[in-house]
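Colleague: I need the structure of the sequence given here:
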Amino acid sequence: MVSTFGRPGYLRRAMEAGAAGFVVKDTPAAQLADAVRRVHQGLRVVDPSLAAETLVAGRSPLTARELHLSEGTVRNHLSAAIGKTGARTRAEAVRISLDSGWL
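Modeller: Here you go, the predicted model:
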């Protein structure tokens, strides 16, 4: 998979969906070509620093239901999502979730 976003949550979801590799689109051309060849050989290719960041970040604390609610229902669950992310405000919870690749 080639992605614009090198975020832990994106890498985790890609690998769980069966991707054999994950690189960001600004990877130098020679490295990208090497990654494609290695995946074609049956190997896995993941940027080591992104892999480490993914391990440190862990899984999203938000449930699937909290991520896919209607606008009206969001208000009912917002305080739980804010608490799970450790944020102080809705905006901060969104920023934390985006930065972690959970959204």
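Colleague: Only C-alpha atoms from now on, for both contacts and neighbour counts.
Modeller: Will do.
Colleague: Report the buried residues of the longest strand along the chain.
Modeller: Counting residues, the longest strand found in the chain (DSSP state E) is strand 21-24. With burial defined by 16 or more other C-alpha atoms under 10 Å, the residues of strand 21-24 counted as buried are 21-24.
Colleague: Of these, just say which sits nearest to residue 63.
Modeller: Closest approach to residue 63 among these (C-alpha to C-alpha): residue 22, at 24.2 Å.
Colleague: mind checking how far that closest one is from residue 32?
Modeller: Distance, residue 22 to residue 32, using C-alpha to C-alpha, to the nearest Å: 10 Å.
Colleague: Residue 82 now?
Modeller: Between residue 82 and residue 32 the computed distance is 38 Å (C-alpha to C-alpha).
Colleague: more neighbours, these two?
Modeller: A count of neighbours by other C-alpha atoms under 10 Å puts residue 82 above the other of residue 82 and residue 32, at 20 against 17.
Colleague: To compare with the earlier structure, here is another sequence to fold:
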Amino acid sequence: MIPILIADDQHLVRGALVALLGIERDIEVVAECGRGDEVVPAVRLADPRPRVALLDIEMPGGGGIEAAAALREANLGCRSLIVTTFGRPGYLRQALAAGASGFLVKDTPPEQLAEAVRRVEGGLRVVDPALAEESLFTPDCPLTPRELEVTRAARDGASVREIAARVYLSPGTVRNHLSAVIGKTGAANRHAAVRHAEEAGWL
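Modeller: Model (predicted):
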């Protein structure tokens, strides 16, 4: 049996994944959680310990990419497989860089998802084919780490002063970073630039 953990903050989605994979004769769901910061503790406590963790991208307490990195750091023998609605090349690159062994979208047929679990548990890498092809023709994120930080802080429409307080920079420096982000994304304003960065999977 392949013991697995499923992490998704949407109860219906998590329940559906548990039900779908629970009927596989060689896969056993031994743990589940709804927050990114619960993944490593849940893996530690589960018996038997999961060998594959299915992670959603966006969850409270840190998303699936952060959880994948934490699993790699914890060295618990549990590989991570991102299963998400957000099939974006930027997210794919971030997930693989964080140590994820696979990346699939949630409309993947159940039999393919089960096979992906088996392949990841066997040490292979599994990536949604269409997304892998798209990522070949999508440029890498052009934003610097500081520009990304400022852009994340601007996601909720905060003012320049509010953003400055969040990232511990002066309002003038924040304006400079936002201007650079607007220029690099080709957006008309910072709100459009934030949307562009989100849709590209850079944030």
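Colleague: quick check, nearest of the buried residues of strand 21-24 of the first structure to residue 14 of the first structure?
Modeller: When the buried residues of strand 21-24 of the first structure are ranked by distance to residue 14 of the first structure (C-alpha to C-alpha), residue 22 comes first, at 7.5 Å.
Colleague: show me what contacts the closest one?
Modeller: 1-3, 11, 14-15, 45-47 (C-alpha atoms under 8 Å, 6 or more residues apart in numbering).
Colleague: helix/strand/coil for the residue mapped onto residue 43 of the first structure from the second structure?
Modeller: Using TM-score structural alignment, the equivalent of residue 43 of the first structure in the second structure is residue 124. Residue 124 of the second structure carries the three-state label coil when classified by DSSP: H, G, I helix; E, B strand; the rest coil.
Colleague: My guess is residue 124 of the second structure contacts residue 101. True?
Modeller: Yes. With contact defined as C-alpha atoms under 8 Å, residue 124 of the second structure and residue 101 form a contacting pair (7.1 Å).
Colleague: neighbour count winner among these two?
Modeller: Neighbour comparison, residue 124 of the second structure and residue 101: the larger count goes to residue 101, with 25 against 12 (by other C-alpha under 10 Å).
Colleague: Tell me the counterpart of the more buried one in the first structure.
Modeller: Mapped onto the first structure by TM-score structural alignment, residue 101 of the second structure lines up with residue 20.
Colleague: Return the residues in contact with the residue nearest to that match when sequence neighbours are not counted.
Modeller: The shortest distance from residue 20 of the first structure to any non-neighbouring residue, by C-alpha to C-alpha, 6 or more residues apart in numbering, is to residue 44 (4.9 Å). For residue 44 of the first structure, the contact set (C-alpha under 8 Å, 6+ apart) comprises 20-21, 38.
Colleague: Residue 91 of the first structure belongs to a helix, doesn't it?
Modeller: Yes. Residue assignment for residue 91 of the first structure, taken from three-state DSSP, places it within a helix.
Colleague: What lines up with it in the second structure?
Modeller: Residue 91 of the first structure maps onto residue 191 in the second structure, by TM-score structural alignment.
Colleague: What residues of the top helix by length along the second structure count as buried?
Modeller: Ordering each helix of the second structure by length in residues (DSSP state H) puts helix 171-185 first. Neighbour-count burial for helix 171-185 of the second structure flags 171, 174-175, 177-182, 185 (criterion: 16+ other C-alpha under 10 Å).
Colleague: Could you find which two of those residues are furthest from each other?
Modeller: Pairwise over these, using C-alpha to C-alpha, the maximum falls at 171 and 185, 20.9 Å.
Colleague: residue contacts, residue 171 of the second structure?
Modeller: 160-161, 163-164.
Colleague: Let's have those in TSV, adding distance to residue 53 of the second structure and secondary structure.
Modeller: Converted to TSV, those look like this (distance: C-alpha to C-alpha, whole Å; DSSP: H, G, I helix; E, B strand; the rest coil):
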residue	distance to residue 53 of the second structure	secondary structure
160	39	helix
161	40	helix
163	34	helix
164	37	helix
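Colleague: before we move on, the earlier item: check the offset of the longest strand of the first structure from the chain's centre.
Modeller: Centre-to-centre, strand 21-24 of the first structure and its host chain are 12 Å apart (C-alpha atoms, centre = their mean, to the nearest Å).
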